[in-house]
Structures are given as C-alpha cells and as structure tokens.
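**Student:** Predicted model follows, preceded by the sequence.
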Amino acid sequence: MIRKTLLLAGAAALGLLAQPALAQQASATRGKQAGDFMIGASVITVVPMDGGSVDLIGGTPNASVAVTPQLDFTYFFTPNFAVNLIAATTRHDLEVRNSAIGTVDLGHVWALPPTLTFQYHPLPTSQFSPYVGVGVNWTMFYSEGGGYSAPVLRTRVDNAWGLALNAGLDVELAPNWLLNFDVKWIYLRPDVEVDTSVGRIGATANLDPWIFGVGVRYRF
C-alpha cells in the first residue's frame, strides 16, 4: 500500500514538473499571423509532361527536366489566408519524339514562370503547418537556341498563361525560420513555331509541369 502511494505521489510530482516544460514548448511555436511577410529560398525541380501535337510530321513534343534555385515571397492577410509569388528561371532541351522523320532536336529554351497563388493555411498555429492554394501562372519563353537537327532552322515558343494548383508544408524551426516543402502543378500549353528548310511547322506542347521544391523561409 505504501509502495503504491509513493508511486502515485512520484507520478504526480513528475506531472507537475513536466507542465512548465510543456507550456514552454507550446509557447515556443510562434505560428503564422496576419501581417507576416516571408522570403524563401529553395531548390526546385521542374518536371514537364510529354504531350501535344505537331503539324505535318506528327510526334510528341518533349521538354527536359530542370533543377534551379528559386525565390518566393509570401504575405499573410490573416493567419489562414496568404498570397505567394515565386521567381525562378529554368533551361529546357526541346525535341519531338516518334515523328514521321524520327526524333527531331528543337534546341533549348529558357522559361521565366512567375506564379501567383492564393493560399489557405488550416493550421496556422501548428509547428507543422500545411497549406493549399490556387492561382495563375504566366510563363515567358526566351533565348531559344542550341543544336537543332536538320531540317530545323529556328524554334520559337510563345508565352502562355495557365492555372496553378499548389500544396505544401511549413515546419517552424525557430520563431522566424521555417523549413518549406512545396509542390505545384501548372496547366501550361504554349504554341510552338518551328522554321525549317522546307517551311514553317506549328505545334502545341502540353507541358503541364510539376514543380517540387525544398527550402527555407525567413519571417519578418
């Protein structure tokens, strides 16, 4: 009986001692607040899909995977609602596969895809804070060039708008520092013009890329 009483008393004492530590741990998570402004730096992998159509010779347009650094900016209107803007540029090799004349090298192109998403953060006070978002993307293609295969002389990719879907997770490491995991999908289907020695060929590239990112954010 005495032993049982001592065990219960010890357990109660441990519970009382643990309460301040647990309270301190809970208060250490600052959470997301209205007016927060975050700047993030990450590494992203852009994975375009194969798809589309090519006039005259048929085949499937293809763009290579690209890895690049990215900056992003997030502002919180409320603890739950924020707007996010990303800035990055990527280089992609272009080709047409399974055409009537085989694989055709279209050179390379640079893409500048600013994407604005409106995000919902359901657990703003949690150390592990997920979010989802929807927005718009505008991709500007520039500096087309590279080693074309005959009979290609020049490739031009038109700028394009697209829908953007977003999901991710912020992990608070310190009051002002967060680890970020992010994924986006963009509906992106630009028109492509290919000048060849026998005339101009039109195409549509169903790129619809997935963008996977890992990085850190600093909160002001």
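**Tutor:** On my side now, so go ahead.
**Student:** Only C-alpha atoms from now on, for both contacts and neighbour counts.
**Tutor:** OK.
**Student:** Which parts of this protein are helices?
**Tutor:** 2-28 (DSSP state H).
**Student:** surely Gly215 meets Thr45?
**Tutor:** No: in this structure, Gly215 is not within contact of Thr45 by CA atoms under 8 Å, at 11.9 Å.
**Student:** which residues touch the longest strand anywhere in the chain?
**Tutor:** Criterion DSSP state E: the longest strand present in the chain is strand 128-145. With CA atoms under 8 Å, 6 or more residues apart in numbering as the test, strand 128-145 has contacts from 107-123, 154-172, 186.
**Student:** and the residues you listed, which are buried?
**Tutor:** Buried by 16 or more other CA atoms under 10 Å: 107-121, 154-157, 159-172, 186, out of those.
**Student:** returning to that earlier point: please flag which of the contacts of strand 128-145 sit within strands.
**Tutor:** Per DSSP E, those map to strands at 107-112, 115-120, 154-157, 160-172, 186.
**Student:** What is the neighbour count of Asn80?
**Tutor:** Other residues near Asn80 come to 17 when the count uses other CA atoms under 10 Å.
**Student:** And it, how close does it get to Val47?
**Tutor:** Distance, Asn80 to Val47, using CA to CA, to the nearest Å: 29 Å.
**Student:** for Pro175, same thing?
**Tutor:** For Pro175, the distance to Val47 equals 33 Å [CA to CA].
**Student:** putting a second one here so we can go through both:
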Amino acid sequence: MNTRISLLAAASLAFSAGAQAQEQSFSLGIAQVSINSKASDLRGPFTPAGANLKVDDATTLVFSYTRRVDDRFNLELALGLPPTHDVQGKGTLASVGKIAEVKQFSPTMFVNYSFAGPKATLQPFVGVGVNYTNFYGGKSTPAGSNASGGPTSITLTDSFGLAAQVGLNWRIDERWFASAKIATAQVKSDLTSNSAGLIRTTTIDFRPVVFAVSGGYRF
C-alpha cells in the first residue's frame, strides 16, 4: 500500500511541475486485459515434471487523468479498477482447472505525442511510459490446494517495467471526447506458493495487451 501511495504522489508532483495552467482531462471507460502469460514450470519438492499454469484475461473499468504540456505532448496517469484474474493449471496440472485467483493494481504513467493539434477532430497518438503492477489477494482454490497437498497460500512479487500505447482521440466538441487505445507493458513476477511449509515457485511473464474505449471531459 505504501508503494502505491508513493507512486501516485510522485505522479501528482510530476503533473503539477510539468504543465501548470494547461488543459486537463479525465476519462472513464472499459478495458479488455489480455494477459498472454508464459510461466516457467513450477519448482519445488514433490512437484511433478511439467507442472505449469496460465493466467486468464479479465475485463475492468479504466480511468485516466491527462495534462497537456503543449499542442503535441501530454502527461497521462492511467489506472484501472483492480481486476481479478483466474489462474488455470497447465501441463501436468491441466486437469485441475482453476487453481488460484489474484488481483492486480497497475497504474501507468505515459508521455504521449499527438500527431494532430488540440483542435483537430481526430487526434492519433503514441505514448511511452512506466508501469507498476502490484499483485494482491492471491488465494488457492479447493482444487488447487488439493493438488498442492494441503491448504495453500500464494504471493506474487511486484513489477516495474516499460510501457507503450497507441490510440485515437475523437474531439466531439470543446469539452467532450471519445478515445480508443491499445497498450502493453513489461510485467514479470515471481510466484511463491506455500502448502503447509512445502514451497513451490515459478516466474510468470504476463505480457499484457490492454484494449480500452472511453469517454472523457476536458477543462
């Protein structure tokens, strides 16, 4: 929680220092989070060869705050309502089905460049930035605990990585706009499961692709 607060505070300072008295906007929409996860086989005592897992996609609400620096550049803080991802068994664990679930909080700061001026009706843009992902609320399902040999707790490490996006803003009028964008980020985490002292680990490369559509208001 302290890391989350520190990140948001830093973002607030960056926006304040970077673009005083410039146009600002808020947007709210919906996003499809495609995980495309790839994990190493689980490691640990009494772990069958080829035991693996994959993380399912999720849909969530997203919102962002943007502050324009000049006619082409703006700073954006993108957030989402933390989605819950199901974790499925894979390889020799495929028959188990859903073995766990986890939530993730992943604010991302972007520097965006618009290919059109602020008065253009259509404003294509690209952005680069930094993503922070915090995983929490990990818990094993009864089937997952049974396959692991008993009650199981699950933790995942946080992740920092580069992020990029491409999108299009449609200027409806002076205040209102609609937006569509596709974003991705480098997200990698070490997962640890503890089944009554029996420790198993794996590293997951999440490789998320997020498609979002939203509506926004400038002021």
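**Tutor:** Received the coordinates, thanks. All of these numbers come straight from a predicted model, not from anything done at the bench.
**Student:** Just give the TM-score of the two.
**Tutor:** Here the TM-score for the pair of chains, by TM-score structural alignment, normalised by the length of structure 2, is 0.79; 187 aligned residues with a CA RMSD of 1.9 Å.
**Student:** Same drill for Pro175 and Val47 of structure 1, tell me which one is more crowded.
**Tutor:** A direct count of neighbours by other CA under 10 Å for Pro175 of structure 1 and Val47 places Val47 higher, at 18 against 13.
**Student:** For the nearest residue to Phe219 of structure 2 once chain neighbours are set aside, list the residues it contacts.
**Tutor:** Spatially, and ignoring its direct neighbours in sequence, Phe219 of structure 2 is nearest to Gln24 (5.5 Å; CA to CA, 6 or more residues apart in numbering). Contact partners of Gln24 of structure 2, counting by CA under 8 Å, 6+ apart, are 65-68, 218-219.
**Student:** next one: Ile39 of structure 1
**Tutor:** Ile39 of structure 1 neighbours (CA under 8 Å, 6+ apart): 71-74, 217-219.
**Student:** Narrow those residues to those in strands?
**Tutor:** Counting by DSSP E, those contribute 71-74, 217-219 to strands.
**Student:** Out of these, which comes closest to Ala150 of structure 1?
**Tutor:** Leu71 (38.2 Å; CA to CA).
**Student:** aligned partner of that closest one in structure 2?
**Tutor:** Alignment note (TM-score structural alignment): Leu71 of structure 1 maps to Phe63 of structure 2.
**Student:** Against Thr66 of structure 2, how distant is the nearest residue to that match once chain neighbours are set aside?
**Tutor:** Once flanking residues are discounted, Phe63 of structure 2 sits nearest to Leu28: 4.4 Å by CA to CA, 6+ apart. As judged by CA to CA, Leu28 of structure 2 and Thr66 of structure 2 stand 12 Å apart.
**Student:** any idea which residue sits dead centre in structure 2?
**Tutor:** Nearest to the geometric centre of structure 2 sits Ser106, at 4.3 Å (CA atoms, centre = their mean).
**Student:** ok, that residue - contacts?
**Tutor:** Residues in contact with Ser106 of structure 2 (CA under 8 Å, 6+ apart) are 79-80, 82, 131-134.
**Student:** distance of it from Tyr136 of structure 2?
**Tutor:** 11 Å.
**Student:** Gly167 of structure 2 too?
**Tutor:** Taking CA to CA, one finds Gly167 of structure 2 at 29 Å from Tyr136 of structure 2.
**Student:** go on, Asn2 of structure 2?
**Tutor:** Asn2 of structure 2 sits 14 Å away from Tyr136 of structure 2, going by CA to CA.
**Student:** okay, stretch 120-129 of structure 2 sits on what stretch of structure 1?
**Tutor:** With TM-score structural alignment as the criterion, stretch 120-129 of structure 2 aligns to 126-135.
**Student:** tell me which residues of that stretch are tucked away?
**Tutor:** Within stretch 126-135 of structure 1, the residues scored as buried using 16+ other CA under 10 Å are 126-135.
**Student:** who's in contact with the lengthiest helix in structure 2?
**Tutor:** Counting by DSSP H, the longest helix found in structure 2 is helix 2-18. With contact meaning CA under 8 Å, 6+ apart, helix 2-18 of structure 2 is reached by 67, 69, 75, 77, 109.
**Student:** who touches the last one in this structure?
**Tutor:** Okay, so that is Met109 of structure 2. Counted by CA under 8 Å, 6+ apart, Met109 of structure 2 has contacts 11, 75-78, 129-131.
**Student:** do you know how far it is from Ala9 of structure 2?
**Tutor:** 12 Å.
**Student:** and if you look at the fourth one?
**Tutor:** Counting by CA to CA, the separation of Leu77 of structure 2 from Ala9 of structure 2 is 11 Å.
**Student:** Also Ser148 of structure 2?
**Tutor:** 40 Å.
**Student:** Compare those two and say which is more crowded by neighbours.
**Tutor:** Remark: of Ser148 of structure 2 and Ala9, Ser148 carries more neighbours, 21 against 11, as counted by other CA under 10 Å.
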